[in-house]
Every structure is written in structure tokens, then in C-alpha cells.
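Engineer: I'll drop the sequence and a predicted model, then ask my questions.
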Amino acid sequence: MKLVGITSCSTGIAHTYMAAEGLEVAAKEKGFEIKIETQGSIGAENVLTPEEIAAADAVVIAASTSVNKDRFIGKRLISADVTEAINNGPDLLERALKAPIFASETIKLADSEETKTSQGIYSHLMTGVSYMIPFVVAGGICIALAFAFGGINAEGDLAQAINELGGTAMGLMWPVLGGYVAFSIADRPGLIPGMVAGMLAANMNAGFLGALLGGFLAGYTILLLKKYIKLPASFSGLMPVLILPVISVLVVGLIMKFIVGVPVTALNNGIMNWLNSLSGMNSILLGLLLGGMMAIDLAGPIGKAAYFFGVASLANLGNGETSQIMAAVMISGMVPPLAMALSATVLGKNLYSKEEREAGKSAWVLGLSFISEGAIPFAAADPLRVLGSVTVGSAIAGALSMLFNCGIAVPHGGFFVFLIPGAVNNVLMYVVALAIGTIVSGFLVTLVKKGSQKQSA
């Protein structure tokens, strides 16, 4: 049997390649041939050729973002989330060989309409997020470098120039989010109203929620316009360059300006004011909650919600200010892979397979880089014990970060931004909080694994 596939996750980093590896390992076990195209953060790699697609018996799409399937019309095709390819590759391949023939993006499959709609909404959201994250990371790191060269106020020509670059990149994150959510829904015509809606959200201080709602509004507005506006064939060329852009920008822009934007802006300001007012036990409890969310599904939907809560808090700050919420989120996301690395390579080597011990070595680097997905191979093999243990340590790390009044000025980068002057407030205690969370989870997962082995002996 010959199969081909595509993997793609919201960030285009770890899940994309882990899903590809999961499918390749499953195919090898079953004696199948498979080629996987990875659509990661640096673009498509190992691209499928028309000849390879034509020769394939089935196609597997493992993606949490929207993937163009036009190449696969006439082939058996199954779509699933990246986590299914990581956790259950063999079953996914078997189902692909029995999947229905793919005819077009509009074909109605056997799934319920409610399930397809919910999956579609999540896919559109993750598509927007996947395009937005590089702007957030690049902008945040540039701002941190500006602090390194010119102090917390970015003084000096070089520091000011780098700070301006960072601010420009960060300023584009809401238009990009709105634009690519709409792009996922309505293809290229959705980009224009989606980006306009995102820019309006940024200008109105409607933040993440405003850009997100604007993106969905723009995408579905385009779909409605394409459904009801019919032009003679001789004028059809006007649709993509004149009719759709002008009408959609007017409709979406006015709705954002006078209907959606005002209450969302008020809600966003209310949330930020409430967050800024938190202190003492309330802030510690918030850190505990965000920390647990970052670990419970290892950068899945719950973790993404916590992460963008942190990004939103950072986006509402002035130049040179640090966010305690973003600090709690980042440190909590670093704990799971570091804890599993500690357990697999130091505390309990005999509890893990050779492959897991090798994964533990990589998890050190992934954890220090704030890539929570480094713990996924361990969670896939033993989900209850691993997820339970790392969630405890992450929650503790988030709470301690809040308790120690740690703040951070960038949305990504992990331990490597700790070394940039001005990027982290109270950096020594921040490292202490990270160490405590990692040690707690590392010892906890080692103990519960030892206990399970004794019971099975």
C-alpha cells in the first residue's frame, strides 16, 4: 500500500513534525509506503509531486489548520487533528484506506453538521494563529534586543530603530490574525476585509477578541457575497478585484466600527483593568490557573487560550513595561518538557524506554526554548500520569512567578530571553520559580511511574 499525507499545526513547529514522524513509524510497522509533506513555520517541506499523489492508495491530512485539498480530488482522503497522528497513527492509516473518495471541499461527508462546524471554526482559528505567531515572536524579540542595546527605554539610534521594527511587527499581529482567519474561511478574497477588521480591532483597542470576531465576520461575509452576487461571465473578472473587496470592506468595517467593536473594546478594557488590579492572593490564583492550563493539553486548545491571554496582556502595555501574566504563562509552558527531561535522563532512567530517554535529551532544549510539545511523546505513552504530574508543577511555577512579581516584555523565546537585559523583571526569582516547578513535576512523575511498575509487578 502507498499513502501520502500532509501534517500542519498552528505554530508549525513541534506538532507538525511529530505528527509526520508518528505516521511514518505507523506505516513502517504495517509495511506501507508513505510520504509526508510537512507544512511548518518555514513553509512546505518534502512536497508531494503529482506523480506521488496519483500513485497513492489514500491520503492522510493531519492538521489543526486549514489545508488546501484540491490536489487530492479523486483519492481516498481522511482528515484528522495532528494529535491523532501523534497518538494513534496505525488506526488513522487503516481508516484512510477505507475513507470516502474526496470530490471537493464542499462535499458532505458522514460526520454530523455540528461536529464539522465546530472542527471548522477551530481550524479557521488555528490558521489565523499559525500566521500570527511569527509576527508576535519576531516583534517581541526585537523589542527585547532594543532593551539590551539601549536600556529599558531603548535609548540611542540603534536601539530606537530595533524597537520600531519590533513595534511594527507586533502591531501587525491583529491584522494578520483577522486576515488569515478570513482567508481560511473564504480563501484569498477574505484577506482584505479580514485584515481591515484586524487593523480596526487594533486601533480600537479591541485586541485579540476583536481581531478574531472581525476575521470570522469577514470570512463569512465573503461567502455570502459570493453566494448571492451573480454577474454575467463577461464581468466575472470584476468580482475578486472590485466587487468583493469594496463591498466586504464597507460591510465588515462599518459593522466593526459601530456594532461589534464598541462592546468588544469595552470588554477588552474591562478585562485588562481587572487583571492590572489583581494583587496578592488573587494574582497567585490566576498564575495557578494559567499554569495548569498551559500544561493540561501541552499547547492544545486550552494551552493556546492561556498563551493568547498572556499575549493580549503584553499587547496592551506601553514601551518598556513587562507583563506578569505573560511571565506566568511562559514559565508554565517550559515546565512540562523540562520535567520529563529531568525524569527520563536523571531521576528515573530505568522507567523509560531507550527511545524515551533519547526524547528526554531533546526535551531539555525544547523546554528551555518554551516549546511545550517536547513532553508529548511521554504524554502519548502514559497520558494520565504524565499530564497530571506536569500540570501540578506548571501550576506551581505560574503561581510562584506571580508571587515573586516577575514580569516579561516578550511573548516567546524561553530561557534565552532571560539573558537579555530588561526583558525579564526579577529574573533571579523567575529562574527559581522555573526550577521549583520543574523539580516538583520531575519527582512527581517519577514517583507515580515507580508506583505503577510496583503494582504491575
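Structural biologist: Right, received. Where do you want to start?
Engineer: contacts and neighbour counts: CA atoms only from here.
Structural biologist: OK.
Engineer: For the stretch 251-400 of the chain, just list every one of the helices.
Structural biologist: 261-277, 281-296, 301-315, 324-342, 354-368, 376-381, 383-403 (DSSP state H, counting those that start in this stretch).
Engineer: between those helices, which gets nearest to T16?
Structural biologist: Closest to T16 of these, according to CA to CA: helix 376-381, at 12.2 Å.
Engineer: on contacts alone, who are the packing partners of that closest one?
Structural biologist: Applying 3 or more CA pairs under 8 Å, 6 or more residues apart in numbering; DSSP states H and E, one finds that helix 376-381 contacts helix 354-368, helix 383-403.
Engineer: Identify whichever of the helices of the stretch 251-400 of the chain lies nearest to A63.
Structural biologist: Closest of the helices of the stretch 251-400 of the chain to A63 is helix 301-315, at 13.4 Å (criterion: CA to CA).
Engineer: Going by contacts, tell me the helices and strands next to the closest one.
Structural biologist: So helix 301-315, by 3+ CA pairs under 8 Å, 6+ apart, packs with helix 207-228, helix 281-296, helix 324-342.
Engineer: Next, the angle helix 281-296 makes with that helix.
Structural biologist: 130 degrees (axes from the mean of the first three to the mean of the last three CA atoms, to 10 degrees).
Engineer: Okay, buried residues for helix 301-315 please.
Structural biologist: Within helix 301-315, the residues that count as buried by 16 or more other CA atoms under 10 Å are 302-304, 306-315.
Engineer: The residues you listed into JSON lines, with extra columns for distance to L209?
Structural biologist: As requested, the buried residues of helix 301-315 are exported to JSON lines (distance: CA to CA, whole Å):
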{"residue": "I302", "distance to L209": "16"}
{"residue": "G303", "distance to L209": "17"}
{"residue": "K304", "distance to L209": "14"}
{"residue": "A306", "distance to L209": "13"}
{"residue": "Y307", "distance to L209": "14"}
{"residue": "F308", "distance to L209": "10"}
{"residue": "F309", "distance to L209": "10"}
{"residue": "G310", "distance to L209": "13"}
{"residue": "V311", "distance to L209": "12"}
{"residue": "A312", "distance to L209": "9"}
{"residue": "S313", "distance to L209": "12"}
{"residue": "L314", "distance to L209": "14"}
{"residue": "A315", "distance to L209": "13"}
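Engineer: ok, structure two:
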Amino acid sequence: TCTAWTSTTPRTWRRSAVSSPRPWAASRSPGPATVADEGTPEPAGPARPFRIVAVTSCPTGIAHTYMAAESLENAGREAGVEVVVETQGSAGFTRLDPEVVAAADGVILAHDVAVREKDRFAGKPTVDTGVKAAINRPGELIREVRDKAARGEVAAASPDATRSPDATPVERGGEPGEGYGTKLRTWLMSGVSYMVPFVAAGGLLIALGFAIGGYEINKAPSVMDHFVWTQADSWGALLFQIGGVAFAFLVPVLAGYIAYGMADRPGLVPGFVGGSIALTIDAGFLGGLAAGLISGAVVLAIQRIRIPKALRGIMPVVVIPLISAAVVGFLMFVVIGKPIASAQSAMTDWLSGLSGANAILLGALLGLMMCFDLGGPVNKVAYTFATAGIAVASPSDSAMKIMAAVMAAGMVPPLAMALATTVRGRLFNAAERENGKAAWVLGASFISEGAIPFAAADPLRVIPASMAGGAVTGALSMAFGATLRAPHGGIFVVPLIGNPLLYLVAVAAGVAVTAALVIVLKGLRRAAPGAAAQGPDGADPSAPAPGEKQPVAA
């Protein structure tokens, strides 16, 4: 449910049937007898359930993080395993109780960004995987960690014992054999995850400023010099200028946290400096990406130099920030800044010149990307491309059309799944019908991840159908000339959209296409000769849920 995705309440141990009133003892392995906190042996009895602690995190820390947590908890209840999950989301995280970690029999780390304080779980059987694995196949992960526990496989006592002492947070956070292609994606997603809140806050404030004060509000004087409490224009100017300040952090934050993902805290100073220089020289979003990667690389190179013991104390405070900021500043100002600024300008000119068939094709392509992995890396590339275009003081009309097309397409999959479960509920099992109710809200809020439960259960039908609807919506949005200055908000920012009625028509068309395709494809599966319709758990999707009455044939 939606409430489970936004809850920050610390989780407690949950048994699949009835929760035990006793807290966990600090025993490490299940057995017929345990030792109580007072040190007296408990009577022998049924073996206690296997206990797992888990951590989930995703680049944006919004939807995948909490969906993975809920999926693991549900799979744990089905398997008779006690699961406690720590969600390291965008709202921060509440650390698992050390006693709970100590009493756990296994650990599942489902993450696309580095797990914070990972060393807490050293010495336990551990499964380390991506966050989508916890959403799509939680039962397999639980079986894998139980198998590791049975074989006695545990994580190294020191997380870095088997790796270079200079390993980056990402290298410490993943498997030892991961390639740098995977690490590069994680570094970039680390920067994007910290950037998105600035994009959302700044973009929405700017859009509200335009809505209240009109499209000339960007020419208003500073509210420090002129602000009248009773004038709407003054309030519009205030919101616009606050949003502009928030947007100004976008590129430095992107660069700073890319460098942080590579080199930990020492990467922040050169990253922020390089990102600010990228803004100064009009290198924009591309300059921020380059500055972040260069900053991380420079810090890693400095850290590999052997330093006398007497100087190590001042390295992180003085030497590394000084040298890395100077090197990155030199490279950005003198060496690579101008070529990157030229590339950024060329991309901006290309976007501004898009019209007619080219614009429609771009809208269709962006729609396909938004619906391909429903919040995954390809989705984030399309979204980041759109937000980069509007992350300037005066974005072009083409950039705002691209933003409108991206948001419209991202709303299609969950809304379509919600519609399909409403129109032909007997094609879906009880859990999917329940997820369909939440998908109405998620789709309206531009949270594409609301369709993931459906895609995970039936990817060969849901994903192609979603991509078809997304392409239709993206193309229609561009053809209708709908514009959007806000980078998020879904249906709730429709008053801020140019050509809002046609924009809603584009969304409705895509939703209808996707819902129709899903219904047809699932109907064909049911009608296949000799094949019984099955849900993801092998059950008939049309079967009533426990407690439901069997439908009467017409």
C-alpha cells in the first residue's frame, strides 16, 4: 500500500503467523534450545524461525527502496522467516537495533547505491544484490541466504579485508568482481539521487511563481528591494527567486555527490567546486557530470600517494581539499571547460530547433525509455535529460515540451495497470487487484514504479504494452505542444502545464493503449488451448481471494 512506502517507523521482527512477545536472544543460529537474556537455558522446544535483517536502497530513495522492503517482508511471512528491513531512503534511515543485527542468522543487502555502515553486518551469511532483485524475486534471495547459512558462508570480518585499502565506497558496497561499468552507473546514480530533490523543489517553486505572477515574473526585481505583502506579483517573484536559488545547486550537487560516490567525503570539496565552475562557464549539466568524475578520480589518485605518518592527520582537512580543488579548477577553467560548454550549447541549440516530425519522434523515444524499466537506469536517463533542459533561468520552449512528454509518459504504466484491473479484474489475482487501487494514486503522482508489481509478475506482457502506451503519449504530447516547467508533480501540476486539456488527452490515449494491450495479451494467454491461466505464484489469477465469494456465471 502507499502508506507502507512512506512510513519511516522503525520496523520490528515479524513472524509469519503470530509474533513472539520475547525479544531475540543474541544466538547466532536456529536450534531447538536457546539461551535467554538472563543466561538460563530455555526448555527445548520447536526450532525458532530463521531470522534475516535486510537493507534496501535505490538511487532516488523513493519507490524502489520501500517496494523492495515490503516484498522481502511478504516473502518472509510466506516462507515462515522473520525479516526486519532497514530502508535507506531519501528521508534518511533508522538504524537497526544492534541486538537485532547480532541475533540475525543472515543478511540481505538489496541496493543500487552504497549501503551505509555496511560493516555492521560483517561475519554473517550475506546476499548482496540490486534493489530490483528484492522486488522481483524475494523468495530466491531468502532461500539463497538460508543456503549460505547452512554452508557456513559468512562475510569477511572486515568489509575491506579482501580489497584495496583505498577502495571507494562503491567498491566496498558491491561484489569484489564488479566491473567499472557497473560502478560508473552507480556513481552517476549517486549524484542523481541527491540532485532530484533540488530539481523537484526548485522546479515546482519556479512553476508556482509563473502561475501566480505570470510569465514576466522572471524580469521582476529582487524581493530584497521590492516586496509588497498584498500583491500577488510579489509573492510570485518570491517563489520564482527561491526556486531559482534551489535550481542553482543542481549542477554542484550532482558533481559533488558523483565524486562522493567515488571517493567518499574527500570528494565533496572538489566536486562542488568543479560543479560551480561548470555553472560559471556555462558548461551546464554535461560540465557537472565531467566535474564529478574528474574530482573523484583526482582524490583517488592523491589517496594512493604514500604520505609520511606525521602528515596523515592533515590530509583530509587541508591537503586533499587544497590540491584536488586546485587541480579540478585548473582542468575545468583551462583545459576541458570550453569544449564541454560548446557541447552543452550545441545540445541546447539542437533542442531549441526541434519541430514537426523530429519532435514527435523524440517524444516517442522518450516515452519508450520512461516505460522500459519503470524507474530504473533507462528511465532515469530520460528523466535526467528532460530536467537538464529546464534547469536554467530561461529554458527553451522545446525543453519544456520534452519535460511535459517525459512526465506524461511516466504516468502511463501505473494508471494503465489500475484501469486494467478495474475493467477486467478477473485477469489478475487478488494481490494485483489490490495493487491496482494504489496504482491510481501513484500514476497520478508521476511515480512510474507503481507498475513494477505487475511487470515483475508478467514482464513479457506488461512491459511491451507499457512501452507502446508511453510512446503514444510522448509523441502526442510533443505534437500537441504541451509545455511543463515543473519537473515533477503529475496530475497535481496540470494547472501549470501549457495546453493542459490536450496534455490530458495524450495521457488518456497512452493509458487506453496500454490497458487494452495488457487485457488482450492476458486474455490470449487464458484462451490458449490446454493452458491454464496462472498468476506469478502459480494460482489462477481469476480465483477469488480468501474470504471472497465465488462469482456466479451470467
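Structural biologist: Right, received. Where do you want to start? Small disclaimer: the values here were computed from a predicted structure and weren't measured.
Engineer: Send over the TM-score of the superposed chains.
Structural biologist: Once superposed, chain against chain, the TM-score is 0.94 (TM-score structural alignment, normalised by the length of structure 1); 450 aligned residues with a CA RMSD of 1.8 Å.
Engineer: how many neighbours does the aligned partner of M347 of structure 2 in structure 1 have?
Structural biologist: With TM-score structural alignment as the criterion, the equivalent of M347 of structure 2 in structure 1 is I271. By other CA atoms under 10 Å, the residues close to I271 of structure 1 number 13.
Engineer: Against L285 of structure 1, how distant is I271 of structure 1?
Structural biologist: Going from I271 of structure 1 to L285 of structure 1 by CA to CA, to the nearest Å gives 16 Å.
Engineer: of all the helices of the stretch 251-400 of structure 1, which gets the most neighbours per residue?
Structural biologist: helix 324-342 (a mean of 33; mean count of other CA atoms under 10 Å).
Engineer: and that one with helix 281-296, angle?
Structural biologist: For helix 324-342 of structure 1 against helix 281-296, the angle by the same axes, to 10 degrees is 40 degrees.
Engineer: hang on, the earlier thing: out of the helices of the stretch 251-400 of structure 1, the one nearest A26 of structure 1 is which?
Structural biologist: Nearest of the helices of the stretch 251-400 of structure 1 (CA to CA): helix 376-381, 14.1 Å.
Engineer: Look up the counterpart of that closest one in structure 2, residue range please.
Structural biologist: Counting by TM-score structural alignment, helix 376-381 of structure 1 corresponds to 452-457 in structure 2.
Engineer: how close does the matching stretch sit to structure 1?
Structural biologist: Superposing on structure 1 and averaging over aligned pairs (mean CA distance after the TM-score superposition for structure 1), stretch 452-457 of structure 2 comes out at 0.3 Å.
Engineer: List the residues that contact A197 of structure 1.
Structural biologist: P175, G178, G179, A211, G214, G215, A218, V252, G253, M256 (CA atoms under 8 Å, 6 or more residues apart in numbering).
Engineer: okay if I get these as CSV plus distance to T7 of structure 1 and neighbour count?
Structural biologist: CSV is the format used below for the contacts of A197 of structure 1 (distance: CA to CA, whole Å; neighbours: other CA atoms under 10 Å):
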residue, distance to T7 of structure 1, neighbour count
P175, 26, 28
G178, 23, 38
G179, 22, 34
A211, 26, 33
G214, 27, 33
G215, 24, 36
A218, 27, 34
V252, 32, 22
G253, 35, 24
M256, 34, 26
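Engineer: What count of nearby residues applies to N426 of structure 1?
Structural biologist: N426 of structure 1: 16 neighbours (other CA under 10 Å).
Engineer: ok, now L278 of structure 1?
Structural biologist: Neighbour tally, L278 of structure 1, other CA under 10 Å: 13.
Engineer: gap between it and I325 of structure 1?
Structural biologist: 11 Å.
Engineer: What's E24 of structure 1 aligned with over in structure 2?
Structural biologist: So E24 of structure 1 corresponds to E73, using TM-score structural alignment.
Engineer: Also G74 of structure 1?
Structural biologist: Aligned counterpart of G74 of structure 1 in structure 2: G123 (TM-score structural alignment).
Engineer: Is its match within a helix or a strand, and which one?
Structural biologist: Under the criterion DSSP states H and E, no helix or strand holds G123 of structure 2.
Engineer: So it versus V154 of structure 2, what's the distance?
Structural biologist: For G123 of structure 2, the distance to V154 of structure 2 - CA to CA - is 5 Å.
Engineer: likewise A346 of structure 2?
Structural biologist: Taken as CA to CA, the span from A346 of structure 2 to V154 of structure 2 is 52 Å.
Engineer: again with P266 of structure 2
Structural biologist: In terms of CA to CA, P266 of structure 2 sits 31 Å off from V154 of structure 2.
Engineer: Please say which of these two ends up with more neighbours.
Structural biologist: P266 (23 against 18).
Engineer: For the more buried one, give me its contacts.
Structural biologist: Here P266 of structure 2 is in contact with Y260, V299, P316, I320, P321 (criterion: CA under 8 Å, 6+ apart).
Engineer: how about 10 Å then?
Structural biologist: Residues in contact with P266 of structure 2 (CA atoms under 10 Å, 6 or more residues apart in numbering) are 256, 259-260, 295-296, 299-300, 303, 315-317, 320-321, 324.
Engineer: ditto for G288 of structure 2
Structural biologist: Contact analysis of G288 of structure 2 by CA under 10 Å, 6+ apart lists 191, 250-256, 258, 271-272, 274-279, 294, 340.
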